[in-house]
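> what follows is a predicted protein model with its sequence.
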Amino acid sequence: MSIPTDFSDRRFLIIGGTSKAGTTSVFNYLAGHPQICATEAKETRFFLDADYPLPSAKRYYKDGPGEYLSFFDFAKEPRGEAWSLEATPDYLYSPNAPRLIRETLPNVRLIFFLREPISRLLSFYQFGKQINEIPQAMTFDQYVNLQRTGSGAYSSRGYCHPAYRALQHGRYSTYLSRFLEVFDRSAIYVAFYEELKCDARLFMVSICQWAGIDWRYFRDYRFEVTNQGVKMRSPRLNQVYYEAKQKARRLVRNRVGLRSILGQVGAKVNVIYRKMNVTNRNEVLISRSTEDFLSRYYGEEAARLKKMLGIEAPWPNRKT
């Protein structure tokens, strides 16, 4: 099948945020669905601002809107109406991403997953160390204070690496408002990481119903958490392992028999891999003053989300 020359020929589904809230797992779950045509790599980062401090193979401002189609293998697309899927969690935080997506893709829907902000901040701190973005000697208190004082590692364009903006990025309502300014509420699906963790099957069924695809695909699905925050002996080996698994899933997504065999073999391989490359994570120590600051800083976020979206965040009340 040839690549369409008009974006109106296709429907696009974009997971736009937030990081450390299950986006990788959900992308992989959806990527195997027969009504989904997913990008080979999870994140295209195509619609990020030109000076947003994350690398990307192609970007709107440099390569033009038509290059977005190059991320999708339309020759392998499923039959019938399908969604073209990608996931770039930092779209949520890129100021011009909402406008660029809206102007480029006439048939698009966006999904955002949110997580209790302090839990996400802790997870980002641990993950940042795992990928060597945060110094191993930096304490959590130092990490938070660095962001409070604005002395993070800024780029020449005035942007701070996302690892050092995680504190403010937990005030989701500020960033979601940009998308609500240019998209109808019906085009935006917001769910919570805590719900995914509690019942992944129900979580995915709800997404399928909203997107109008067959939810029965997940009836007997084996859910596996991907990109989980753990301490790795070799981060590079971890990256190669999960990239190989994602590619294997896509190869068998329309072959039920092979998909079942792959799931059984993959489960056994995963047990061996985790014994080989996963080690115990050190406990994160948080001072009372930092804990009190974070409780105040995020204290009104659940209420702001409820007012904006009309949904209740399943987070514990924080003193303000």
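Received the coordinates, thanks.
> every contact and neighbour count from this point should use C-alpha atoms.
Noted.
> hey, which helix is longest across the protein?
With DSSP state H applied, the helix covering the greatest number of residues in the chain is identified as helix 256-277.
> what strand or helix carries R201?
helix 200-211 (DSSP states H and E).
> helix or strand next in line after that helix, which one?
With DSSP H and E setting the assignment, the helix or strand that follows helix 200-211 is strand 231-232.
> on that earlier part again, now the helix holding R201: buried residues?
Residues 200-201, 203-205, 207-208, 211 are the ones in helix 200-211 that count as buried (16 or more other Cα atoms under 10 Å).
> could you do stretch 209-220 as well?
Of the residues in stretch 209-220, those with enough neighbours to count as buried (16+ other Cα under 10 Å) are 211, 213, 215, 217-218.
> now do the contacts for the nearest residue to R219 once chain neighbours are set aside.
Leaving aside its chain neighbours, R219 sits nearest to R201 (7.3 Å; criterion: Cα to Cα, 6 or more residues apart in numbering). Applying Cα atoms under 8 Å, 6 or more residues apart in numbering, we find R201 in contact with 218-219, 221, 223.
> presented hereafter is structure B, for comparison with structure A:
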Amino acid sequence: MKQAQTSLYPNVIIGGAPKSGTSSLFFWLGAHPEVCASKVKETYFLGDTENKHNVSANIHKDGLEAYQKFFSHSKGEKIRLEATPVYIYHKLPLKVLPTLEKVPKMIFILREPSDRLYSHWRFNRYRMKNTKMTFEDYLAFRNVPSGWADYLDHTHYIRHIQPYIDTLGKENILVYQFEQIKEDKVAFMKQVATDLGISFEFYNSFDFFHRNQTVAVKNGKLHRIGLKLEPLVPQWLQEKIIPLYLKMNSSKLPKPSDEELKLKEQSKSQFEESNQELAEKFDNVDLALWK
């Protein structure tokens, strides 16, 4: 492909993994004065196909130059940021990103595999309401709704990060763990800021706002409408509206059953080998956080 000018292309992309804190990281970084966050968090612009998530703008029908429109509000910030967590599983970014004049840094934030699987199941069962299958069926990959990807394979993270290492260079890959956020948000964001070469002091007194938490949605149709409207609402207003909306259209999730917790613990063993490979590639990955 022809080499592109990158004046308004993203130079930092949160590329995965879903249900691992990507929304929080995007908004926390986007609040930094040295960061210009994309107008839409998940652009899906480089998705492998044109789909419902990127029908308004994508590389297939609009060409690469249209990617810059997501950053037309940039005022020369050091970082132009977008976050499409499913990029970790897509092939097209691997073809397009190396053609840019400056290869962007890819951030992959990962969650302990069994926790991610359980969160993904509860998210779809209780928030999106697009499945009624049990956690046991989910782990056995039985009765999976049409169109669902192989989420078990997707949780072997290194299988999907390795192509990015091979294509973009390890120096352009940053890997973090979701558990680091839970342990100490401030320390985590200071580390990310340092790694990206922006001021870490900004997070000393930062007002963190949790994003995309899984709740039991009462009205699925209303929730889907809300998701469509969310990109149109400024971040400062979202922070005021979302808590009120969740009070109106959500309830507490059912408490995990003993059987679900047992299945969750049993599922850990299948990821031991790929977790070890990940830790060998990235020194900062602490597998003790995933015990």
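That came through fine. Model, not experiment: these values are computed from the prediction.
> and the buried residues of stretch 209-220 of the first structure, which is closest to I131 of the first structure?
Of all those, I131 of the first structure sits closest to F218, with 31.4 Å by Cα to Cα.
> test my guess that that closest one contacts M204.
Yes - applying Cα atoms under 8 Å as the test, F218 of the first structure and M204 come out as touching, 7.2 Å apart.
> what do we get in the first structure for P254 of the second structure?
When the two structures are superposed using TM-score structural alignment, P254 of the second structure falls opposite N282 in the first structure.
> ok, its match to F140 of the first structure distance?
Counting by Cα to Cα, to the nearest Å, the separation of N282 of the first structure from F140 of the first structure is 12 Å.
> neighbour-wise, which of these two wins?
For N282 of the first structure versus F140, neighbours defined as other Cα atoms under 10 Å are more numerous around F140 (18 against 9).
> what do we get in the second structure for that one?
Aligned partner of F140 of the first structure by TM-score structural alignment: F135.
> which residues touch its match?
Applying Cα under 8 Å, 6+ apart, we find F135 of the second structure in contact with 118, 121, 260, 263.
> among the residues you listed, which ones are buried?
For these, burial is judged from neighbour counts taken by 16+ other Cα under 10 Å, and it is met by 118, 121, 263.
> now the first one: closest residue in space, sequence neighbours ignored.
When you say that, I think you mean Y118 of the second structure. Counting by Cα to Cα, 6+ apart, the residue nearest Y118 of the second structure is K264, at 6.9 Å.
> how much space separates the residue in the second structure that R219 of the first structure lines up against from G197 of the second structure?
Here R219 of the first structure is matched to N204 in the second structure, going by TM-score structural alignment. Between N204 of the second structure and G197 of the second structure the distance is 16 Å, computed by Cα to Cα.
> Y89 of the second structure now?
Distance, Y89 of the second structure to G197 of the second structure, by Cα to Cα: 27 Å.
> contacting residues around the equivalent of N219 of the second structure over in the first structure?
Correspondence of N219 of the second structure to the first structure, assessed by TM-score structural alignment: S234. Under the criterion of Cα under 8 Å, 6+ apart, the neighbours of S234 of the first structure are N277.
> circling back to that earlier point, between which two of the contacts of F135 of the second structure is the distance greatest?
For the contacts of F135 of the second structure, the farthest-apart pair by Cα to Cα is W121 and L263; their separation is 12.6 Å.
> which residue ranges form the strands in the stretch 51-200 of the second structure?
Along the stretch 51-200 of the second structure, the segments classed as strands by DSSP state E, counting those that start in this stretch run 79-83, 105-110, 173-177.
> what's the closest of those strands to K240 of the second structure?
For the strands of the stretch 51-200 of the second structure, the distance to K240 of the second structure is smallest for strand 79-83, at 22.1 Å, taking Cα to Cα.
> so that closest one versus helix 185-196, what angle?
120 degrees (axes from the mean of the first three to the mean of the last three Cα atoms, to 10 degrees).
> need the residues that contact strand 79-83 of the second structure.
Identification of contacts with strand 79-83 of the second structure by Cα under 8 Å, 6+ apart yields 8-16, 22-23, 26, 30, 34-38, 40-43, 71, 74.
> are any of those buried, and which?
Among the contacts of strand 79-83 of the second structure, those classed as buried by 16+ other Cα under 10 Å are 8-16, 22-23, 26, 30, 34-38, 41-43, 71, 74.
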